[in-house]
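S.K.: when you get a sec, could you give me coordinates for this:
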Amino acid sequence: MKSLLIIGAGGYGQHIKEIAELCGYSKIEFLDDNSPCAIGKIDEWNILQDMYNGCIIAIGNPETRKAITEKINHLHTLIHPDATISRSAIIGDGCVIEAYAAINSNVKIMKSSYICAGAIVNHDAVVNSYCQVDCNAVVASGTIVPEKTKVQSCTVWTDK
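M.R.: Got it, this is the predicted structure:
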């Protein structure tokens, strides 16, 4: 049985749970400091993480996400079955790739980044750690998104 511990039970955590179900996880539970659906508080990750196949962070704030990510031993990456990922792309630990996202050739998505629904990361681009490429945003070919950056919905990121 595939099991996943999601840290953060808010809206994004619920979304990640649905993606995890589509990816075949059958035991999915949350840690959250403010949610009645959580089995414990966030700081209990170290006690509980070994009871699951992996953990994923569902917290939007990149500083908080980074602080938690650096402590977790078994980060899992979730890729929605309706996402398109090039065989030459590299996807780091703890990432979430949502439905209809397109990750093209020679792309690097670094640790604990979110590529949201309909987003495109074009060939030879790099999305550094703890980023979010929001819905329908585009990262232009050959560009680099700095660590902890949010590329807003329906925008084009280019550093050229």
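S.K.: CA atoms for contacts and neighbours, from now on please.
M.R.: Noted.
S.K.: scan the chain for its longest helix.
M.R.: helix 11-22 (DSSP state H).
S.K.: ok, residues contacting stretch 144-157?
M.R.: Under the contact criterion C-alpha atoms under 8 Å, 6 or more residues apart in numbering, stretch 144-157 has outside partners 62-63, 125-140, 143, 158-159.
S.K.: quick check, I6 in a helix?
M.R.: No: counting by DSSP: H, G, I helix; E, B strand; the rest coil, I6 is not part of a helix but strand.
S.K.: identify the residues contacting it.
M.R.: 13, 16-17, 28-31, 55-58.
S.K.: can you flag which of those residues belong to helices?
M.R.: Among these, the members found in helices (DSSP H) are 13, 16-17.
S.K.: which one is S3 nearest to, not counting chain neighbours?
M.R.: Distance criterion C-alpha to C-alpha, 6 or more residues apart in numbering; nearest residue to S3, sequence neighbours excluded, is K27 at 4.5 Å.
S.K.: alongside the first, I'd like the structure of this one:
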Amino acid sequence: MKIKEDIIILGSGGHAKVIIEIIEAFGKYNIIGITDISLFKDQTYRGYPVLGDDSVLRDYIKKGVKNVGIGIGGFKNNNNRKKFFDKAKKLGFQVPILIHPNSIISKSATLGEGCVIFSGVNINTDVKIGVNNIIATGAIIDHETLIGDHVLISAGVTIGGNVIIEDEVLCALGSNIISGVSIKRKIVVGAGAVVVKDLVKKGTYIGTPAREMKLI
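M.R.: The predicted model follows:
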């Protein structure tokens, strides 16, 4: 029997719960514990020991633990997730790709380090996805779409073919991106919005068709 590699989960929120279940279903990794500033050492979380806060990571990499899973999401932006990914890499950890077995991913698609693919996701032909992205429950990404780094594609999002989504974009619940458009860095596409043309100015876009939300 193949020995499972050890992994530590960073964070203890709702996203961490999903990550834990994906790892349990994935079957490749052995979760040795959780790090989080809001939990006390020697507690348990979802049946796994709390190791302490992130300061313990240096000790564990010295002990030969090579992998971390980032249990930190973000419904407004991806800043915290990016921060923890960069910290883990600087310490020398690997951040493995985690794919729920109930997802469908084309054999020609490519995923970057640290991507997490939830249940029910469908990723089509020649899609290219950068590092540290979340592709949440039931999202659909069609052929030849390019997605940058530290992007959150929320549950129920539909992205057409030949779309370009740059770094740190957030596509909120149920939004739709038609084929052939591009979305520039750090733009937020609001829940249920329909993007029918390129979005180039940083901001939050809502409605059908998607328009920049103006502050009152």
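S.K.: any chance you could compute the TM-score here?
M.R.: Once the chains are laid over each other, their TM-score by TM-score structural alignment, normalised by the length of structure 1 reads 0.91; 160 aligned residues with a C-alpha RMSD of 1.7 Å.
S.K.: contacting residues for the alignment partner in structure 2 of the residue nearest to S3 of structure 1?
M.R.: Superposed on structure 2 with TM-score structural alignment, K27 of structure 1 falls opposite I31. By C-alpha under 8 Å, 6+ apart, the contact list for I31 of structure 2 reads 6-9, 48.
S.K.: quick one: contacts of stretch 86-98 of structure 2?
M.R.: By C-alpha under 8 Å, 6+ apart, stretch 86-98 of structure 2 touches 19, 22-23, 26, 58, 61, 66-70, 85, 111-117.
S.K.: just the buried residues of these.
M.R.: Among these, those classed as buried by 16 or more other C-alpha atoms under 10 Å are 19, 22-23, 66-70, 85, 111-117.
S.K.: which of the residues you listed sits closest to T44 of structure 2?
M.R.: Taking C-alpha to C-alpha as the measure, T44 of structure 2 lies nearest I19 of those, at 16.0 Å.
S.K.: give the closest residue to the alignment partner in structure 1 of the closest one in space, chain neighbours not counted.
M.R.: The criterion is TM-score structural alignment: under it, I19 of structure 2 has I16 as its aligned partner in structure 1. Computed as C-alpha to C-alpha, 6+ apart, the closest residue to I16 of structure 1 that is not its neighbour in sequence is A58, at 7.2 Å.
S.K.: now Y25 of structure 1
M.R.: K2 (4.7 Å).
S.K.: the equivalent of E70 of structure 1 over in structure 2 and S175 of structure 2, how far apart?
M.R.: Mapped onto structure 2 by TM-score structural alignment, E70 of structure 1 lines up with D86. For D86 of structure 2, the distance to S175 of structure 2 equals 28 Å [C-alpha to C-alpha, to the nearest Å].
S.K.: so between the two, which is more surrounded?
M.R.: More crowded of D86 of structure 2 and S175, by other C-alpha atoms under 10 Å: S175, with 25 against 14.
S.K.: what does the more buried one align to in structure 1?
M.R.: Using TM-score structural alignment, S175 of structure 2 sits opposite T155 in structure 1.
S.K.: cool, I123 of structure 2 as well?
M.R.: Aligned by TM-score structural alignment, I123 of structure 2 pairs with I103 of structure 1.
S.K.: what is the burial count for that match?
M.R.: I103 of structure 1 has 28 neighbours, counted by other C-alpha under 10 Å.
S.K.: does it touch T84 like I think?
M.R.: Yes: the criterion here is C-alpha atoms under 8 Å, and I103 of structure 1 meets it with T84 at 6.1 Å.
S.K.: give the buried residues for stretch 99-116 of structure 1.
M.R.: Going by 16+ other C-alpha under 10 Å, stretch 99-116 of structure 1 has these buried residues: 99-116.
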